[in-house]
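Visitor: below are the sequence and a predicted model; questions follow.
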Amino acid sequence: MAEGIFRHLVAEAGLTGRFTIDSAGTGGWHEGEPPDRRSIATAKGHGIDISGQHARRIRSSDFRDFDLILAMDRDNVAALETIAPPEASIRLFGDIALRTGEDIPDPYYGGPAGFELVYTRLLTGCSSLLEALGAERASCSGNTSSVR
């Protein structure tokens, strides 16, 4: 959902050509699949279409191609740090986008309320992130990735 929300906000701001946005997982078990149907429904309920997204596993080139890689939880930060070169910029979404240090929970095993909660946290964080990146645009190429 983070990729779709951030893409939507960037498009609304008229900045589509200024950012490269993608998402990937640390595992490849869902590679090539669309988002969970409940994520699609939640995003659609808020006017965002994520049905065209497909899961992929993070690649070594991502650490070179993206200026900022955001992980949704500490376990993924740790997993990324074990495979990333030292110069990679890996941050916890809750630190940089929300400034709360919180992990974004995986709503997979819960009900619709969990997907709505995650959507709300991601929307808040993506809005703040876009505002921050807009202010820092002169020193950032705008390549952003999120990892679950």
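Guide: In hand now; what should we look at? Please read all numbers here as calculations on a predicted model, not as lab measurements.

Visitor: make it CA atoms for all contacts and neighbour counts henceforth
Guide: Will do.

Visitor: which elements pack onto the longest helix along the chain?
Guide: Counting by DSSP state H, the longest helix found in the chain is helix 112-135. Applying 3 or more CA pairs under 8 Å, 6 or more residues apart in numbering; DSSP states H and E, one finds that helix 112-135 makes contact with helix 2-12, helix 37-45, helix 93-96.

Visitor: among these, which comes closest to residue 123?
Guide: With distances scored as CA to CA, the stretch of the helices and strands packed on helix 112-135 nearest to residue 123 is helix 2-12 (6.4 Å).

Visitor: okay, pairing it with this:
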Amino acid sequence: MTTSLLFVCLGNICRSPLAEGVMRHMASPDLRIDSAGTGDWHSGDAPDSRAQAVAAARGYDISAQRARQVSADDFAHFDLILAMDARNLDDLRQNPAFPGRAHVAQFLPYAGLASPLDVPDPWYSGDFDGTLDLIETACARIAAQLQ
């Protein structure tokens, strides 16, 4: 039974905070949800202002989140760790603590979505709405699986 879920992207300021915010809205309050990045460049920072704006426009408040880097403890304390793209998944697999007790998978395929495989990084594309569309679809599927 999954009781804890960690979303992971590169810097933990766009995709994974969006996924955390959406899943908190959709899932049971008993599910422990967090997000982190594979890198530490933004540790302590709030989510990107564009991510906050697109989330707020759809009723998700992610403003209190703060970026952090994935830690070895995460592999021991989370049941499920979902990477936003293949690069993030590779980075997680290279962590010395991998896999720990966590099941580690790529986010969209885990949700049963065949295409695209990666959640595009809106930091580069600027398409925060499109990214959030994918995240909402995947989170709805995962939330239904977890109930």
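Guide: Looks like it arrived, so ask away. All values derive from a computational prediction rather than experimental measurement.

Visitor: care to give me the TM-score?
Guide: TM-score for the superposed chains, counting by TM-score structural alignment, normalised by the length of the second structure: 0.82, backed by 127 aligned residues with a CA RMSD of 1.2 Å.

Visitor: about what we covered before: tell me which of the helices and strands packed on helix 112-135 of the first structure approaches residue 28 of the first structure most closely.
Guide: Closest among those, using CA to CA: helix 2-12, at 17.5 Å.

Visitor: give me the distance between the residue mapped onto residue 28 of the first structure from the second structure and residue 67 of the second structure.
Guide: Aligned against the second structure by TM-score structural alignment, residue 28 of the first structure finds its counterpart in residue 40. From residue 40 of the second structure across to residue 67 of the second structure, the span is 8 Å (CA to CA, to the nearest Å).

Visitor: give me the more crowded residue out of those two.
Guide: residue 67 (24 against 15; other CA atoms under 10 Å).

Visitor: what lines up with that one in the first structure?
Guide: Match for residue 67 of the second structure (TM-score structural alignment): residue 55.

Visitor: A helix includes that match, no?
Guide: No - read with DSSP: H, G, I helix; E, B strand; the rest coil, residue 55 of the first structure is coil and lies in no helix.

Visitor: next, count neighbours for the residue nearest to residue 27 of the second structure when sequence neighbours are not counted.
Guide: What sits nearest to residue 27 of the second structure in space, not counting adjacent residues and going by CA to CA, 6 or more residues apart in numbering, is residue 143, at 5.3 Å. Residues near residue 143 of the second structure, counting by other CA under 10 Å, number 17.
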